[in-house]
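>>> model this:
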Amino acid sequence: MKAQIVRLLQHHQQLFYAFIVVDILIVLLHLLLGNSNVFFHLDFEQNLPTFYQSFKLIGFGALFVLLGMSKQVKLEIKSFILPLGLFLAFLGIDELFQVHENIYRIFEIFDWLHPSRIVEASMRLGYRSSLWILYYLPFIFLFVFWCGYWLRYFQSKMKGNFGIIGLSSLCFFAVLLAEILSSTGSYSDGIYFWLITLEETAEMLLGSTLILVGCKTLQRYFR
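Just a heads-up that it's a prediction; the model follows:
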């Protein structure tokens, strides 16, 4: 098993290309068949895109957490790889069980964070998009801070990872922007379809690039 994991890490570039090919195939199936078959539609749940993305993220998230706890990995890198693994696993679980779309139900028991209060306050500020983004703001800010810190770190010490983290950050903001725009209800069905396509494509690319940077970082410790 260890030999297979080492081989997987050492061939991280080929793994990334394989993920990109599958990502593109998923998007093409959505474009060609999505409107006639929800099993391929990126905006529906419990279908091919959901299962593919979820298991990809959960699988590598768990692997990174497991490897990150190894004594072979130095402490400084543990502080990168363990949060990365947890983040990937969380994204995968969120995708599989639609946690973000139902997160408001948890806050219905808190009067000061009740969805009705949050919606009312956000509308006064001119925000009329997805409610889950507001509840996820602490995690979004944490991810932005995390990316900023490691961008600086990799720029000076591991330049190969710098561009990958930078691309991941762009994908993350593309996901948020497309989600905010698509959930306003202000666009035609055609534009909404392309916004969803952009959002989900960026989300898949985000997962693939984060897996690449995780494998690339760990491969020097497992040979």
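
>>> For the rest of this, base every contact and every neighbour count on C-alpha atoms.
Will do.

>>> Just say helix, strand or coil for the residue nearest to Ile165 when sequence neighbours are not counted.
Counting by Cα to Cα, 6 or more residues apart in numbering, Ile165 lies nearest to Leu151, which is 6.5 Å off, once chain neighbours are set aside. The three-state label given to Leu151 by DSSP: H, G, I helix; E, B strand; the rest coil is helix.

>>> Equivalent analysis for Lys71, please.
coil.

>>> Tell me how many other residues surround it.
Number of residues near Lys71 (other Cα atoms under 10 Å) recorded here: 10.

>>> Check Leu25 too.
12.

>>> who are the neighbours in contact with it?
Neighbour list for Leu25: empty [criterion: Cα atoms under 8 Å, 6 or more residues apart in numbering].

>>> this one as well, want them side by side:
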Amino acid sequence: MKNLLIKLLHHNTRILQILLFFDLVILALHLTFGSTTPFFHLDFEQNLSTFYQSSKLIGFGMIFFLLGLSRQVKLEMKSFILPLALGLIFLGVDEWFQIHENIYRVFELFEWLRPSKVVEASMSMGYHSSLWILYYIPLFLIFAVWSGYWLRYFQSKLKTNVWVIIFSGLCFLTVLLMEILSSTGSYSGATYYWLVTVEELAEMLLASMLVFIGSKILSK
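Sure thing, here's the model as predicted:
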């Protein structure tokens, strides 16, 4: 089974092409039918786009996790692929259950991190967007440091795919920027629609790029 999965990941470029194709199909359905049919709208939950993104993240996350436990994978490789696998699975579960949108409920239990205090402090500094981004800042920093370390470590294996690294970084920044802008409540319905569209597209593309990078490393 594991050998079969490794052989599958050797076709990492084809996997990326297939994922990008479906990313664009989901986008096209949103642009064509999303305004009248919630099932295709990228900003609605537990619909086609949510199922697709969650399945992609959790599916490849589980494949990477299974391979990461294999004795055939060196210890140094395990320390890369297992965190990546768990990260993809977490993002997939978060996507389906919208954990980030409700994370503030957990912090109600901590006096100094209660939403009311965080909102008050952030608004005093001029921040008027999504609360969950503030709570996720530590995770963003960990991801940035972890990504920087391993991309440098694997640069010889990815040197022919520098565009993937650059594009992934741009997608990550785009997701954050679009989320901040779209949640301010300062834009018209039409502008909000396009902000959300760009955000969700960048999110899908980022997931596909992470899958490609993981597949590329494991296939070496």
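
>>> about what we covered before: okay, now the residue nearest to Ile165 of structure 1: neighbour count?
With other Cα under 10 Å as criterion, Leu151 of structure 1 counts 20.

>>> again, but for Ala174 of structure 1
19.

>>> after the helix or strand where Val22 of structure 1 lies comes which helix or strand?
Under the criterion of DSSP states H and E, Val22 of structure 1 resides in helix 12-33. Scanning forward in sequence from helix 12-33 of structure 1 by DSSP H and E, the next helix or strand is helix 48-68.

>>> what does the following helix or strand past that following helix contact?
Moving toward the C-terminus from helix 48-68 of structure 1, the next helix or strand (DSSP H and E) is helix 75-97. Defining contact as Cα under 8 Å, 6+ apart, one finds that helix 75-97 of structure 1 is touched by 45-46, 50-51, 53-65, 68-69, 99-100, 150, 207, 210, 214.

>>> now stretch 61-71 of structure 2
Outside stretch 61-71 of structure 2, the residues touching it (Cα under 8 Å, 6+ apart) are 2, 5-6, 73, 77-78, 81-82, 84-89, 214.

>>> now do 6 Å
With Cα atoms under 6 Å, 6 or more residues apart in numbering as the test, stretch 61-71 of structure 2 has contacts from Lys78, Ile81, Leu82, Ala85, Leu88, Ile89.

>>> gap between the first one and Gln72 of structure 2?
Using Cα to Cα, to the nearest Å, one obtains 10 Å as the distance from Lys78 of structure 2 to Gln72 of structure 2.

>>> Repeat that for the fourth one.
As for Ala85 of structure 2, its distance to Gln72 of structure 2 is 17 Å (criterion: Cα to Cα).

>>> most remote residue from structure 1's center?
Asp111 (30.3 Å; Cα atoms, centre = their mean).

>>> Based on its surroundings, how many neighbours for Leu67 of structure 1?
Leu67 of structure 1: 19 neighbours (other Cα under 10 Å).

>>> and the gap between it and Leu9 of structure 1?
Distance from Leu67 of structure 1 to Leu9 of structure 1, by Cα to Cα: 11 Å.

>>> biggest helix in structure 2 by residues?
helix 189-218 (DSSP state H).

>>> Quick check: buried residues in that helix?
Within helix 189-218 of structure 2, the residues scored as buried using 16 or more other Cα atoms under 10 Å are 192-193, 195-218.

>>> compared with structure 1, how much does that helix deviate?
For helix 189-218 of structure 2, the mean deviation from structure 1 after alignment is 0.6 Å (mean Cα distance after the TM-score superposition for structure 1).

>>> One more: stretch 50-64 of structure 2?
Using mean Cα distance after the TM-score superposition for structure 1, the mean distance for stretch 50-64 of structure 2 is 0.6 Å.

>>> so how far is that stretch off the chain centroid?
11 Å (Cα atoms, centre = their mean, to the nearest Å).

>>> How many residues are close by Tyr21 of structure 2?
Just to correct that, residue 21 of structure 2 is Phe rather than Tyr. Phe21 of structure 2, neighbours per other Cα under 10 Å, totals 12.

>>> How much space separates it from Leu134 of structure 2?
Distance from Phe21 of structure 2 to Leu134 of structure 2, by Cα to Cα: 33 Å.

>>> picking that back up, out of Ala85 and Gln72 of structure 2, which sits in the more crowded spot?
Using other Cα under 10 Å as the criterion, Ala85 of structure 2 and Gln72 rank with Ala85 on top: 26 against 12.

>>> So the residue lying closest to the more buried one once chain neighbours are set aside versus Tyr104 of structure 2, what's the distance?
Nearest residue to Ala85 of structure 2, sequence neighbours excluded (Cα to Cα, 6+ apart): Gly61, at 4.2 Å. Relative to Tyr104 of structure 2, Gly61 of structure 2 is positioned 26 Å away (Cα to Cα).
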